[in-house]
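**Student:** no letters, just coordinates:
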């Protein structure tokens, strides 16, 4: 059964439902703030002060992300949620026609039921001021997360003599350290328009949800706003094609158990909504979408970032610990990719391709993840093209970012690369019957 959440932002409405959750991005007469965000590092460098609609856009994105964080998932059949959200905005008539598209993107990202209601906010905060010199001239906006993929995509842009403005969502010490290393590495490759960060995080909310599937909507939406204000048509959200398309490892992982943060269809839909909302006529690109993770790692090394790669972050738990766990799917893919590229990486807590730790939740999670990954890539390698389309339909759902042929070839290469590493390690080789 889906869990029900009825959420009101900044006490903007009093809907006739039981069990309301109150999220406050600012203090109101009814309570103090419990979710904080700051976009001033970005807003301050824009050429003009934000319009009411642009301010609404940031508030809507923040409120949706806050609702995701505040709606704790259950286990098993209680994993999915029904979320009703009320948001106060300055221009409700502008946002009501966009309600279906916004709901659809959230549902596509999270696989939850979601409904949003826009109401008038008579107490909306004033327009923030510009408090710094304007950004240097840029020809694009690129998102940089502290991970390998966004690092490599940014480096490729610089190598192509583009001048991007980099934007980051900074929410933990480990990510901050990684971003500092990324900054230093990119500075060696070429000139850019700088990197600016925003924050959006809980402040005193109990029982928060860690999956945060809607984070990329906030991430892309902020970049589209910056691009619209700077009259830039190109936004880049770069992720390797395997994780962007992200075919579920097993049928049990279909839905919100598998992330869709850079899925080509969702990226297209977010750009379309941003265009309708902001009058922006641009595109969100992924310039490494035809590359596997090992190929992305190797490209970064070729571009002179070999020393930066171990300082990047990949782990799902990196916001809660400064060390890679080693057993989540991104950690496993990272271990395989570094080994296939012949590069040294940072240390991981465990290495389940070799041995599984005894006891605790790590044991079963590590067993499941390695088993599912091994079975998945083995099935990919043994499937002909007809079987790929039939059994792994996401492979051909690319919405113009890459062709059917490119996607199939990339998945075949990934299966070969992954198997070549799994066969070298005792535990994973045993699972493959080697």
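**Tutor:** That came in fine, so what should we check first? These numbers come from a predicted model, not from an experiment.

**Student:** please count neighbours and contacts with C-alpha atoms only from this point.
**Tutor:** Noted.

**Student:** quick one: the helices in the stretch 201-350 of the chain, in order.
**Tutor:** Using DSSP state H, counting those that start in this stretch, the helices of the stretch 201-350 of the chain run over residues 215-229, 241-245, 264-278, 293-300, 329-341.

**Student:** can you lay out the ones you listed as JSON lines showing distance to residue 128 and mean neighbour count?
**Tutor:** Below are the helices of the stretch 201-350 of the chain laid out as JSON lines (distance: least, CA to CA, whole Å; neighbours: other CA atoms under 10 Å):
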{"stretch": "helix 215-229", "distance to residue 128": "14", "mean neighbour count": "23"}
{"stretch": "helix 241-245", "distance to residue 128": "35", "mean neighbour count": "23"}
{"stretch": "helix 264-278", "distance to residue 128": "18", "mean neighbour count": "20"}
{"stretch": "helix 293-300", "distance to residue 128": "38", "mean neighbour count": "23"}
{"stretch": "helix 329-341", "distance to residue 128": "38", "mean neighbour count": "20"}
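
**Student:** okay, pairing it with this:
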């Protein structure tokens, strides 16, 4: 893992290899600007939200500036993940130094981008940058609304806006982020189209510009963009006196399962993953000391079903104006979709599955989804992985669904109002419907182009030709499939994390051959005495004060909290190996002003029990 120090708001870096970033002054290299808000709204922005805006801008711009290396690395674990240490000036130092805020920030961003984060906050020196720096083109009058929603200009965000305005009869303030004029032009064109259809009084648009200045982006995937987007949504919502805002994104993209074996971790983006959204809600609620909610009204729709929402609302003629491709540098006046990236592939399948191909010409894509030659570079592999993945998923049973796709497990307990079992059932139905849509597109295209396929007239590297020639490949289940499925579902319905302590070997053992040692073991060792004593007499397990735990470990308070974060990260593989949803309190609980303890729901067992079942599970 490569380490990077990002020093923000400084005139001179402390080390030669530090990255300097600033939103103000002669050294400004981060642009942050929010347009077209009312003067009244501006007066509602507290210093804490200005701090949050600056922090989000720094994180997003650093993410773009710091590359991860080649995206074709077959095993990129150590080379792909980055360790990012930020030093940031803030106006409300006491709030940002709160351990709970720091933990929520680190854990949410860590899961979102698959990087390791550290934040060092310091008091902003006078004169702190005034609010007005970031708010241009102020307008008079009010901007009242029923909803605040994030607007990217893609199919999902347009469908969500149409649904709220035209179907649900709501007034909506749309917050659009862009880092290029091309993206902003798309958003403005769509907004203008809505207003021309008689919804001018129901639509207000607040464009936001956040980008690096004089620095070319090296990492185009923008994994932290949703953090920036959510922070912008929160700021505008609070300026409007609201405690909620909406992300318009379909559920298949939200979960975003990896389509290929090497598309994992940071490369399988988690922009609106339920775990990320619940983490953001927790962070925002803790910051503002009020209940903040992030709504996802399209969560249980596939992309095809989202396209049909646009059709049913009478906006089919606007479909081609939406843009889903995340590579604006490649756009031309007539082609704004590369046709190669996963977003373009996903979009085109949805449009064709919805029977809306006539409303979006194939030549608006630089590479036709089904008929173009994709044999160069990695283009065919991306498209074929997409089809193959949903082909396999379409023939997967409900019982097998979670076993084959353990990446779903962290999302199961993150849907408000649904049990893990209910969420699993709904996700299975969602992905089955999407898989059926992909299958229908391929089947219809084979029928339509059957003569060309028979005559070998299509490029051999086209997606349709490859799908036609390869046929179906079935993955055989493990010999003990039924037994392992039952064990997995039993653990999911009533998850209990069991562990054993190997005192001689200085390790904490878990099923599946996972263990904690070194500094992680010493932290568990410091807390195990209270755990055992209380369990033996069936009493409440006491918390150990932060200062006492730090003293027992021989660390200062900040180092102790960093060690706790590393311990929690070390447990993440248990999500996959055991199918147990984890959050920050699953193993070691934290309680403000009380301290730390091992979670009372844990179960300590013998080393023999752990080793015997681990040996059984390892047999395939």
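**Tutor:** Here it is on my side, so go on. Computed from a predicted structure; not experimentally measured.

**Student:** tm score of chain vs chain?
**Tutor:** Here the TM-score for the pair of chains, by TM-score structural alignment, normalised by the length of structure 1, is 0.92; 425 aligned residues with a CA RMSD of 2.2 Å.

**Student:** residue 410 of structure 1: which of the helices of the stretch 201-350 of structure 1 is closest?
**Tutor:** helix 241-245 (7.7 Å; CA to CA).

**Student:** dump the helices of the stretch 201-350 of structure 1 to JSON lines, plus distance to residue 395 of structure 1.
**Tutor:** Formatted as JSON lines, the helices of the stretch 201-350 of structure 1 follow (distance: least, CA to CA, whole Å):
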{"stretch": "helix 215-229", "distance to residue 395 of structure 1": "21"}
{"stretch": "helix 241-245", "distance to residue 395 of structure 1": "7"}
{"stretch": "helix 264-278", "distance to residue 395 of structure 1": "11"}
{"stretch": "helix 293-300", "distance to residue 395 of structure 1": "16"}
{"stretch": "helix 329-341", "distance to residue 395 of structure 1": "18"}
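
**Student:** who wins for proximity to residue 186 of structure 1 among these?
**Tutor:** helix 293-300 (10.5 Å).

**Student:** residue range for that closest one in structure 2?
**Tutor:** Taken onto structure 2 by TM-score structural alignment, helix 293-300 of structure 1 occupies residues 303-310 there.

**Student:** mean deviation, that stretch versus structure 1?
**Tutor:** Per the superposition on structure 1, stretch 303-310 of structure 2 and its aligned residues are separated by 0.8 Å on average (mean CA distance after the TM-score superposition for structure 1).

**Student:** and that stretch, how far out from the chain's middle?
**Tutor:** 22 Å (CA atoms, centre = their mean, to the nearest Å).

**Student:** quick check: residue 6 of structure 2 is in a strand.
**Tutor:** Yes - counting by DSSP: H, G, I helix; E, B strand; the rest coil, residue 6 of structure 2 falls inside a strand.

**Student:** count of residues packed around it?
**Tutor:** For residue 6 of structure 2, the neighbour count with other CA atoms under 10 Å is 21.

**Student:** again with the one 5 residues further on
**Tutor:** Around residue 11 of structure 2 sit 13 other residues, with neighbours defined as other CA under 10 Å.

**Student:** excluding covalently adjacent residues, which one is nearest to residue 61 of structure 1?
**Tutor:** Nearest in space to residue 61 of structure 1, with sequence neighbours left out and distances taken as CA to CA, 6 or more residues apart in numbering, is residue 218 at 5.2 Å.

**Student:** okay, the alignment partner in structure 1 of residue 344 of structure 2 and residue 263 of structure 1: tell me how far apart.
**Tutor:** Under the alignment (TM-score structural alignment), residue 344 of structure 2 pairs with residue 331 of structure 1. Relative to residue 263 of structure 1, residue 331 of structure 1 is positioned 20 Å away (CA to CA, to the nearest Å).
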